[in-house]
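Colleague: Test case, fold it:
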Amino acid sequence: MGAGHDHGASQANGKRLAMALALTSTFLIAEVVAGIAFNSLALLSDAAHMFTDAAALAIALAAIRVGQRKPTEDFTFGYRRFEILAAAFNAILLFGVAIYVLVEGVKRILNPEPVGSVGMFIVAALGLVINLVSMRLLASHKDKSLNVKGAYLEVWADMLGSLGVVVGAVVIKITGWRFVDPIVAIGIGLWVLPRTWILLKDTTRILLEGAPPGMALAGVRKAITETPGVASVHELHLWTTGADKAVCTVHVVLAEGAQGEAVRTAIATRLETDFDLHHVTIQTEVTECGEEGRHA
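Modeller: Below is the predicted model of the structure:
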């Protein structure tokens, strides 16, 4: 049942990503041409960001396709982490674009250039609509997959960028202040950086097999140790294979007279109830005459 649910969710994610990718890619070309034609750094920075959106959506879509492959003898856990790898790549790509925009923005503030504010406004407004539609497509699944969340955050950031460009175009048209264009571009970069950093931290934690956020190893150890029949605990490990799949392995030394199967069942039930851990491997050991434990 769990595998079927995962497969269905992945298919739904794939359809939404494909539609968002089609919209974003189509508009990207127009925005690049318009940015050059109207000499707008804000528009070009938004186009660069939209390019990373398109790349993010394409990679996320590919990651879902690969992630649906069944486990093999070489990859016994399957390919679910490909989605996490894709999310990490997207974060790094977006981080680089944000830095570039900040640098170019400072240069433009020091040397303002003429900007076609009317064309800038029209194109940015169309981009805003495209981003809102894409966000709507991805919103319902963003909390269920880091891969989709990464793509959603990029589209969201680009939406705010388009909104900033729209406002900037209006201000330039009314006041003639050319420096508004690079200021908007810098604002986009500063907004994107911290959110990209958070996504990068989340994906890195999973790739480095860190414990699930909010799940303390000490608490899990305490719960296992308190289980009747447990003498001691060692080799306790917690990690995640994806945004929503936590895994636990542990070696448990049994108290004298304890039954291994009963203890394993009790521990598994406790961990599922208290920590929502559904993937647990428990190895029991017994000691004899103070000698080193043997596996049961």
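
Colleague: From here on, just use CA atoms for contacts and neighbour counts.
Modeller: Fine.

Colleague: Show me which positions of stretch 109-127 end up buried.
Modeller: Neighbour counts over stretch 109-127 (16 or more other C-alpha atoms under 10 Å) mark 109, 112, 115, 116, 117, 119, 120, 121, 123, 124, 125, 127 as buried.

Colleague: residues in contact with the last one?
Modeller: When you say that, I think you mean residue 127. With contacts defined as C-alpha atoms under 8 Å, 6 or more residues apart in numbering, residue 127 is in contact with 27, 31, 159, 162.

Colleague: before we move on, back to that, nearest to residue 76 among the buried residues of stretch 109-127?
Modeller: residue 127 (42.7 Å; C-alpha to C-alpha).

Colleague: In three-state terms, label residue 233 for me.
Modeller: Under DSSP: H, G, I helix; E, B strand; the rest coil, residue 233 falls in the strand class.

Colleague: Just the buried positions in the top helix by length along the chain, please.
Modeller: When the chain is parsed with DSSP state H, its longest helix is helix 2-37. Neighbour counts using 16+ other C-alpha under 10 Å place 7, 10-11, 13-14, 16-18, 20-21, 23-25, 27-28, 31-32, 34-35 of helix 2-37 among the buried residues.

Colleague: Give the other helices and strands that it contacts.
Modeller: helix 41-67, helix 117-139 (3 or more C-alpha pairs under 8 Å, 6 or more residues apart in numbering; DSSP states H and E).

Colleague: Contact partners for residue 149?
Modeller: Residue 149 makes contact with 141, 142, 143, according to C-alpha under 8 Å, 6+ apart.

Colleague: Give me the contacts around stretch 243-259.
Modeller: With C-alpha under 8 Å, 6+ apart as the test, stretch 243-259 has contacts from 84, 144-146, 206, 212, 229-241, 260, 277-287, 293.

Colleague: which non-adjacent residue is nearest residue 16?
Modeller: Using C-alpha to C-alpha, 6 or more residues apart in numbering and skipping residues adjacent in sequence, the residue nearest residue 16 is residue 137, 5.5 Å away.

Colleague: Now do the one you found against residue 94, distance only.
Modeller: Residue 137 sits 21 Å away from residue 94, going by C-alpha to C-alpha, to the nearest Å.

Colleague: between those two, which one's more packed in?
Modeller: Counting neighbours by other C-alpha atoms under 10 Å for residue 137 and for residue 94 shows that residue 94 has the greater number, 27 against 19.

Colleague: Just give the number of residues close to the nearest residue to that one once chain neighbours are set aside.
Modeller: Once flanking residues are discounted, residue 94 sits nearest to residue 52: 6.3 Å by C-alpha to C-alpha, 6+ apart. When neighbours are defined as other C-alpha under 10 Å, residue 52 has 21 of them.

Colleague: Another for comparison:
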Amino acid sequence: MKLIFLLQGIRIVQLALWNCLIEVIWFYGITFCGPLRSILVFEQSPSVIMVALLTLLKGSNSSSKTRGVIALMLGYLSLILMDSDATVESNHKSSHSHQSVLNHLFYHFIHNSGVSDHKGGVILLIFAVLIKMAYDSSFRHLAVEIGGPKRLYSLVTLFSAIFLTPVAILAFAMGEVYITSFIDFILLLFMGSMFVMVFDFYTESFCFQHVADPVLSSARWSPMIMFVCAFMFASAWYTGESHHASDAHVISGGVLLTLLCFIIACFSLTSSTSPRSRGGYYVGLSDSGMPLYTYGEAFLQKTSRSIMLLIKETLAEILANTDSRRIFWFLCANLSFCGIEFLYGFWTNSLGLISDGFHMLFDCSALVMGLVASVMSRWPSSKYYSYGYGRVEVLSGFINALFLIVIAFFIFLEALERLYDPPDISTDKLMIVAVAGLIINIFGMFAFHGATHAHSHGDDGSHSHSHSHNNASHSHSHSHSHSHSHGEANANMQGVFLHVLADTLGSVFVIISTLMIQYFGWKWVDPLCSLILSMLILGSVIPLLKQSMATLMQNMPPKTEEEFEHILHEILNMEGVMSYSNVHLWQLKSVFNIVSLHVQVSDDANDQIIRLKILKILKSINITQASVQVEKENFFHRISALCPSYKIPQRITKGVAIGHTSVSGNFCHHNEVCD
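Modeller: You can find the predicted model right below:
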């Protein structure tokens, strides 16, 4: 029995030593990076971190776990890379030469690693959290043998105080600790011990006794509540007068992003993965003894697709097409360069690199819009979009053109203002950024140059109607034929190409202006180059704006207009054709032209032969889809007798100048209601 007590005592002392190590590392971590950052890192639940590690190592079928791992990694990265807090003195050797060896060890470890103080503090706290995970596991196993967690916690706290008290007294005696008021110090020590040591432990114990799933509930809500409360207290503290102090660990954008990512991670990684019912809800038995179920939306589980499967399918769809593949690879190159600029800019606190990174990010948004349009334009037609989504690429080109015009307009105004009063320009690292951007944009120029010329292989569809006075039947037929055409340029790819062209010219002008400023001191060259750049952007984007706007307005394709007039003359000269009416020609997208035409023929003419001849003629001018309605004179007599209010449309006969007649303005009133 004595041997058992001795072994348990040794294990308790070992736990106390590990607890002392964790507390010391936590103390230096909070010194380096401040209380808010230490709470965000150190108070993260070990269960959340363990689930994230298991998901990374073994994988998971749950999309929520994957989202949680991504959010947790983004939180740590943003706190290390996007947080510019640096408040501890860098010249520690001269200002803290009187401190202990332990202080020198931590300070020199941080400064010799080449990172700022708060980054070193975050790394120390992450290391402390990993040690704490092993400590908690040993604590739970030993608590079962000792007789409960309360007793073990009291013993570990007692031994930790015994070990740390001599160190604190020695530090106070050597003059390393400066206490202005012993009353305030004792009061703060008592309050801190009560809330951090006692109140926190009993609150967690209460939750474990009264909550259905205490481990996951505590791992989810405890860190989230602490994070939000700490952020609120820090916001109130740093917005007061004390935030002007030089040693204040103020709140940055990286801290805010970390807070949001950690909350998402806590919620996602602790979500239940138990299967739910996908069937009906049992409500009882019928009179005959059969079970009764209620099926409704409230009892049905909607299945969610895995985010990895969605990404895989989307990538396969992107890489299956030449246009979307070109945009995707250039977008990856652009995002990589943008990420390098952001990381290096945040690391070196270079505002120029960060500003250029945001500029590259804006360009990436245009590429993303072009990529989405390229993918959506290939979606099949649906019930509500019978023509499909092909016109999305025209809309994307129109929006990109508007963006470029707005950019060129603001560049023009800013260049005029700076031309009269040239400001001082810092050329530090400007040449490197401009050359790197030029290389990326030249790659994009070569990638998109061939894609701006339309090249299509498609199916020609035809649609015809024939009516006869002696036969009440209504015939309806379709025909399809393969076509190969070189037509109008793809508006979406043209808009992306113009964005890349504008960036390429911008990089060239930046290089020119940088050289002129460095060697000759000509500060007016920069606004002059910007003025020329805005003119070039406007001159190149206006044709795209006009073309895409005309396509959205369903105008006749300009390159097809003259040929189409000759085709109409040829149709009038066909044997049996008397006239035509209701001519409509419009462009759906770059190489997709549609024609709707009514042809009036003699009663003895073969309407099917005439229809096939017309379709063949229309296909010769790259008409992708044609709807030809063949009408005979008996049809008009019959429809006039049945519906006296029917208005016969204007007909174009031989000898009438087509150019003086509206091609697409005649609408027949077939929707008249006749009693």
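
Colleague: TM-score, when you put one on top of the other?
Modeller: Superposed pair, TM-score by TM-score structural alignment, normalised by the length of structure 1: 0.86. Supporting alignment: 282 aligned residues with a C-alpha RMSD of 2.9 Å.

Colleague: Using CSV, lay out the contacts of residue 127 of structure 1 together with distance to residue 271 of structure 1.
Modeller: Shown next, in CSV, are the contacts of residue 127 of structure 1 (distance: C-alpha to C-alpha, whole Å):
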residue, distance to residue 271 of structure 1
27, 49
31, 52
159, 41
162, 46
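
Colleague: Check what contacts stretch 41-57 of structure 1 and list those residues.
Modeller: With C-alpha under 8 Å, 6+ apart as the test, stretch 41-57 of structure 1 has contacts from 17-18, 20-21, 24-25, 28, 31-32, 34-36, 86-87, 90, 93-94, 97, 101, 105, 120, 124, 150-151, 154-155, 158, 161-162, 165, 181-182, 184-185.

Colleague: aligned partner of the residue nearest to residue 16 of structure 1 in structure 2?
Modeller: Using TM-score structural alignment as the criterion, residue 137 of structure 1 maps onto residue 447 of structure 2.

Colleague: I figured that match hits residue 328, correct?
Modeller: No. Between residue 447 of structure 2 and residue 328 there is no contact under C-alpha atoms under 8 Å: 10.7 Å.

Colleague: that older thread, now do the contacts for the residue nearest to residue 16 of structure 1.
Modeller: 16, 17, 19, 20.

Colleague: ditto for residue 532 of structure 2
Modeller: Residues in contact with residue 532 of structure 2 (C-alpha under 8 Å, 6+ apart): none are found.

Colleague: What's the match for residue 212 of structure 1 in structure 2?
Modeller: Aligned against structure 2 by TM-score structural alignment, residue 212 of structure 1 finds its counterpart in residue 557.

Colleague: Can you report how many residues lie near its match?
Modeller: By other C-alpha under 10 Å, 21 other residues sit near residue 557 of structure 2.

Colleague: And for the one 3 residues further on?
Modeller: Here the number of neighbours of residue 560 of structure 2 (other C-alpha under 10 Å) works out to 17.

Colleague: Let me know the helix or strand that it is in.
Modeller: According to DSSP states H and E, residue 560 of structure 2 maps onto helix 558-572.

Colleague: So residue 282 of structure 1: helix, strand or coil?
Modeller: Per three-state DSSP, residue 282 of structure 1 ends up strand.

Colleague: which residues does the residue mapped onto it from structure 2 contact?
Modeller: Residue pairing (TM-score structural alignment): residue 282 of structure 1 is matched to residue 628 of structure 2. Each residue near residue 628 of structure 2 by C-alpha under 8 Å, 6+ apart is listed here: 462, 463, 464, 465, 596, 597, 598, 599, 611, 614, 615.

Colleague: From residue 227 of structure 1, how far off is residue 78 of structure 1?
Modeller: Distance of residue 78 of structure 1 to residue 227 of structure 1, given as C-alpha to C-alpha: 33 Å.

Colleague: So these two - more neighbours on which side?
Modeller: Shown here are residue 78 of structure 1 and residue 227; by other C-alpha under 10 Å, residue 78 has more neighbours (17 against 14).

Colleague: residue in structure 2 matching the more buried one?
Modeller: Match for residue 78 of structure 1 (TM-score structural alignment): residue 388.

Colleague: In contact with its match, which residues?
Modeller: Here residue 388 of structure 2 is in contact with 377, 378, 379, 380, 381, 382 (C-alpha under 8 Å, 6+ apart).

Colleague: Those residues into JSON lines, with extra columns for neighbour count and distance to residue 261 of structure 2?
Modeller: Below are the contacts of residue 388 of structure 2 laid out as JSON lines (neighbours: other C-alpha atoms under 10 Å; distance: C-alpha to C-alpha, whole Å):
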{"residue": "377", "neighbour count": "19", "distance to residue 261 of structure 2": "34"}
{"residue": "378", "neighbour count": "15", "distance to residue 261 of structure 2": "35"}
{"residue": "379", "neighbour count": "11", "distance to residue 261 of structure 2": "34"}
{"residue": "380", "neighbour count": "12", "distance to residue 261 of structure 2": "37"}
{"residue": "381", "neighbour count": "13", "distance to residue 261 of structure 2": "39"}
{"residue": "382", "neighbour count": "10", "distance to residue 261 of structure 2": "38"}
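
Colleague: Redo those residues as a markdown table? Include distance to residue 39 of structure 2.
Modeller: Below are the contacts of residue 388 of structure 2 laid out as a markdown table (distance: C-alpha to C-alpha, whole Å):
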| residue | distance to residue 39 of structure 2 |
| --- | --- |
| 377 | 48 |
| 378 | 49 |
| 379 | 48 |
| 380 | 51 |
| 381 | 53 |
| 382 | 52 |
